[in-house]
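Novice: for reference, the sequence and a predicted model appear below.
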Amino acid sequence: MSSAALAPTVDDATIAALTRVVAPVGELTGATPLTGGYFATTYAVDLADGTRVVVKTAPTATERLMTYELDLVRSEALVYELAADRPELRMPRLLRFDGSRTDLPGDVVVASFLPGTPWQESGFGKVDEDPRAARTQHELGVLMARLHAVTGERFGYVRSVAEPAGSDGPAGARLHGDTWPEAFGRMVEAILGDGVRWGVDLRPDDVRAVLARHQGVLARVTTPVLVHGDLWEGNVFVTAEGELVGVIDPERALWADPLMDLIGADQFGRDTPAPRLLAGLREGGAPLSLDDEDAYVRFMLYRMYMSMILHVEAEPRGYDGEGGAWYRRTSGELLGWALDELLRR
């Protein structure tokens, strides 16, 4: 596990807390904040034995979180545990999970440091023009196929499914179901509720209409597979030659329809999935295609879902300035396009 860039110093109180957090793993000799993420607070921690680990903790101000973001660090720990004996998933090793919230305010993951550079910062050109980027995209497809070979028993967010049967838990822990329509319906309703809470118009009548219309299409998904859900270029680590080293931040992972990973890898896109990504999926033994009408409709439902998240999250995260205006405008246009496309089908 790693992140985009090493930033300045850490205050003494945080150093003391990090020292206690990593004590079961090793002796802290230094720590540096990692920048580049949009959700959690992350530190690179150097140990006396010369190794580096990553400490990640999530925000604790739940009033600033969307419903699905509650307890996300627990999801990350659960996925790393799943990946522990699956090196083909290319994820950091979980070294410690601390849910006591005694040393740091939130849940804490301590994981191995992932070498390489985020694809976002690699300097690679466009996929159609740079063979290094083309290699990365193809290998990402292979990795997705390996993820989708891991199956679960219920649908929904990973930490939700891990809750005991019948557990009420926090609101974010109830986004699951025995069927995919049930789980996806709960996920969509949670975002609609967040839209009301933050004053964001998500066209709820249209959202519910297309969801009701396409229940049968969703019901064709009967096997919950492991979906990372957030394989954008900032979470994909590469070498200078374009080899995929690994992926980080599976905190938004689900047991779901594998088509959702195509959306997570291209969150603001309007195009169909890249041919090299699909070729990698075929090579990995889990081909995906949108040639079938049902598959295309599901793909667009997940585009709708992602754009709903993007459109709301700008408010609790306080995005401002020109960047914030672009984020709101673009996510709103994307949601409108997805809904209009679904209403025509």
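Specialist: Sure thing, it's come through. Residues are numbered from 1 along each chain as shown.
Novice: please make it C-alpha for all contacts and neighbour counts, starting now.
Specialist: OK.
Novice: tell me the buried residues in stretch 264-281?
Specialist: For stretch 264-281, a neighbour-count test (16 or more other CA atoms under 10 Å) marks Gly264, Ala265, Asp266, Gln267, Phe268, Pro273, Arg276, Leu277, Leu278, Ala279, Gly280, Leu281 as buried.
Novice: now stretch 193-208
Specialist: Buried residues in stretch 193-208 (16+ other CA under 10 Å): Gly193, Asp194, Gly195, Trp198, Val200, Leu202, Val207.
Novice: narrow these to those in helices?
Specialist: Gly193, Asp194, Gly195, Trp198, Val207 (DSSP state H).
Novice: I'd like those residues as a markdown table, with distance to Ala256 appended.
Specialist: Formatted as a markdown table, those follow (distance: CA to CA, whole Å):
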| residue | distance to Ala256 |
| --- | --- |
| Gly193 | 21 |
| Asp194 | 21 |
| Gly195 | 23 |
| Trp198 | 27 |
| Val207 | 19 |
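Novice: also this one, for the comparison:
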Amino acid sequence: MHLPLATRAAAALGTTVLGCAPLAGGDLSAVHRLHLSDGGSAIAKQGPLVAVEAAMLAAIAASGAPAPRVLALADDLLLLQQCPAGGALGTAWEDLADTLARLHAVEGAGYGWTVDYAFGRVAIPNGAMADWPHFWAERRLRCHLPHLPLPLARRIEALADRLPGLLPTNPPPALLHGDLWGGNILVAEGRISALIDPACYHGDREVDAAMLSLFDAPPPRFFEAMDLPPGWQARQPIYRLWPLLVHLRLFGASYLNAVEDTLRAVA
């Protein structure tokens, strides 16, 4: 018999939970806001990979970038600090660039992460590699090939073969958020209050810029503040291709045109 969420959360937190309300969440977890007896609140996430998420949030916080504090972790239940939100990302582009500078300053020994992750049923292989184009080809492109229509798979395979000539061999292995879009960036009073729902690994910091510009529209001053290396614009479609393939597998053919357009944009 499964105990109710409020009962499990109360035991983990050591306080009474007066109620819980569902929140919009990702493909990994069920998400609820908990109302606590002291008048405060917390966020509860349930899913098979919450322990991995907790470690990623701790890594973000250790970099000096803001992230929700882990209040408790019990099996498939993660309890997090509720961070202030409600502000518009458009008021905080400069602070986001500063936040990412702190995050990306943390470098790993290689490219990847200590464990694999997933977006719902789509696996995210993170096995470490020393060569960045090889990592992107194997862990972010070729991993999708068995799940794609054959003509598209052949085009992805052909691009993967070309990556040593398109991507830098050894960019600094920066700590990446890994799923950076506006919905995973909390803003309050013109400042970034937290980066949430990460899919961290170490890689080229241009990846976070590419993912952010997939669904959001950062202004030129944001990219100027990031001070990306020459040629970054040409690499953005290559890095955007991975989240688009994930969305294609999760949500279907509505993303096929975007995948095709992105492939055409790669020189």
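Specialist: Looks like it arrived, so ask away. Source: prediction; values computed, not measured.
Novice: tm score of chain vs chain?
Specialist: After superposition, the two chains reach a TM-score (TM-score structural alignment, normalised by the length of structure 2) of 0.83; 260 aligned residues with a CA RMSD of 2.8 Å.
Novice: quick one: the strands in the stretch 151-267 of structure 2?
Specialist: 174-176, 185-188, 191-195, 201-203 (DSSP state E, counting those that start in this stretch).
Novice: hang on, the earlier thing: grab the two from the buried residues of stretch 193-208 of structure 1 that are most spread out in space.
Specialist: Trp198 and Val207 (17.2 Å; CA to CA).
Novice: ok, back up a step: quick one: closest of the strands of the stretch 151-267 of structure 2 to Ala21 of structure 2.
Specialist: Going by CA to CA, the one of the strands of the stretch 151-267 of structure 2 nearest Ala21 of structure 2 is strand 185-188, 19.2 Å.
Novice: which strands and helices lie in contact with that closest one?
Specialist: strand 191-195 (3 or more CA pairs under 8 Å, 6 or more residues apart in numbering; DSSP states H and E).
Novice: the residue mapped onto Pro172 of structure 2 from structure 1: neighbour count?
Specialist: Counting by TM-score structural alignment, Pro172 of structure 2 lines up with Thr223 in structure 1. By the criterion of other CA atoms under 10 Å, Thr223 of structure 1 has 17 neighbours.
Novice: from Asp178 of structure 1, how far off is Thr223 of structure 1?
Specialist: Per CA to CA, to the nearest Å, Thr223 of structure 1 is found 10 Å from Asp178 of structure 1.
Novice: next: Gly323 of structure 1.
Specialist: Distance from Gly323 of structure 1 to Asp178 of structure 1, by CA to CA: 40 Å.
Novice: name the helices or strands packed onto the longest helix along structure 2?
Specialist: The helix that spans the most residues within structure 2, counting by DSSP H, is helix 232-251. The contact analysis (3+ CA pairs under 8 Å, 6+ apart) places helix 232-251 of structure 2 against strand 122-124, helix 206-215, helix 256-265.
Novice: from the ones you listed, which stretch is densest packed?
Specialist: helix 206-215 (a mean of 20; mean count of other CA atoms under 10 Å).
Novice: next, the mean deviation of it compared to structure 1.
Specialist: Superposing on structure 1 places helix 206-215 of structure 2 at an average distance of 1.7 Å from its equivalents, by mean CA distance after the TM-score superposition for structure 1.
Novice: what lies in contact with stretch 273-280 of structure 1?
Specialist: Stretch 273-280 of structure 1 has contacts (CA atoms under 8 Å, 6 or more residues apart in numbering) with 134, 137-143, 145, 262, 287-289.
Novice: now stretch 126-145 of structure 2
Specialist: Identification of contacts with stretch 126-145 of structure 2 by CA under 8 Å, 6+ apart yields 110-117, 124-125, 153, 156-157, 160-161, 163-164, 167-171, 201, 203-204, 242, 245.
Novice: same question, stretch 255-264 of structure 2
Specialist: Pro237, Ile238, Arg240, Leu241, Leu244, Leu245, His247, Leu248.
Novice: and which of those is nearest Asp27 of structure 2?
Specialist: Of the contacts of stretch 255-264 of structure 2, the one sitting nearest to Asp27 of structure 2 (CA to CA) turns out to be His247, at 11.0 Å.
Novice: what's the closest of the helices and strands packed on helix 232-251 of structure 2 to Gly87 of structure 2?
Specialist: Judging those by CA to CA, what sits closest to Gly87 of structure 2 is helix 206-215, at 17.1 Å.
Novice: tell me the helices and strands packed up against the closest one.
Specialist: So helix 206-215 of structure 2, by 3+ CA pairs under 8 Å, 6+ apart, packs with helix 232-251.
Novice: now do the helix it packs on against helix 206-215, angle only.
Specialist: 60 degrees (axes from the mean of the first three to the mean of the last three CA atoms, to 10 degrees).
Novice: so what touches helix 232-251 of structure 2?
Specialist: Against helix 232-251 of structure 2 from outside (CA under 8 Å, 6+ apart): 119-122, 140-141, 144, 147, 166-167, 206-207, 209-211, 214, 254-256, 258-259, 262-263, 265-267.
Novice: ditto for stretch 41-57 of structure 2
Specialist: Contacts for stretch 41-57 of structure 2 (CA under 8 Å, 6+ apart): 9, 28-36, 67-70, 73, 75-82, 115, 117, 196-200.
Novice: that stretch: which residues count as buried?
Specialist: So for stretch 41-57 of structure 2, counting by 16+ other CA under 10 Å, buried means 41-47, 49-54, 56-57.
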